[in-house]
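K.L.:
I'd like to go over a predicted model; first the sequence, then the structure.
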Amino acid sequence: MGIFDRFKDQAKSKGKDMSDAGEREINEKTGNKYTDQVDDAQQKIEGSMGMDREPTDRPDQP
């Protein structure tokens, strides 16, 4: 694995962490009223950025 591959993996991991944090923040501010819509939007955004996840990679939803 080259150095650029490691940077790419680290950036992807950091992006997923930030995406999860954003999802938690939005759900908290909306009182978990729009959890399904927020999750769908998060998946679409991550997919368009090449950060697709397997269902087992998803963090537990409240």
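P.N.:
In hand now; what should we look at? All figures in this text were calculated on a predicted structure; none of them were measured in a lab.
K.L.:
please count neighbours and contacts with C-alpha atoms only from this point.
P.N.:
Fine.
K.L.:
let me know the secondary structure of Ile45.
P.N.:
Of the three states, Ile45 takes helix according to DSSP: H, G, I helix; E, B strand; the rest coil.
K.L.:
take this one as well and set it beside the first:
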Amino acid sequence: MSMLDKIKGMLKGHEDQAKQGVEKAGDFVDQKTQNKYSGQVDTAQEKLNEQIGGTRPPTDEAGR
């Protein structure tokens, strides 16, 4: 079993909370880098959210 499979198992049932954490972490990085790498951060957030799965799409990015 890969590390990713283990993490997915631990997150099962908590996908929404994990996605919120991904969004907060991305916002933190954007803030610290003064949005210099916002495109790369957004891409990483999207890929992480795809891996997490779940039932609802990622949160609205209007706050950026």
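P.N.:
All right, it came through fine. Predicted model, so just to flag it, every value in this text is computed and none were measured.
K.L.:
longest helix in the first structure, please.
P.N.:
Taking DSSP state H as the assignment, the helix of the first structure that covers the most residues is helix 3-29.
K.L.:
just give me the match in the first structure for Ile52 of the second structure.
P.N.:
Taking TM-score structural alignment as the criterion, the aligned counterpart of Ile52 of the second structure in the first structure is Met49.
K.L.:
quick one, what contacts that match?
P.N.:
Going by C-alpha atoms under 8 Å, 6 or more residues apart in numbering, Met49 of the first structure touches no other residue.
K.L.:
how near is it to Gln42 of the first structure?
P.N.:
The spacing between Met49 of the first structure and Gln42 of the first structure, counted by C-alpha to C-alpha, to the nearest Å, is 11 Å.
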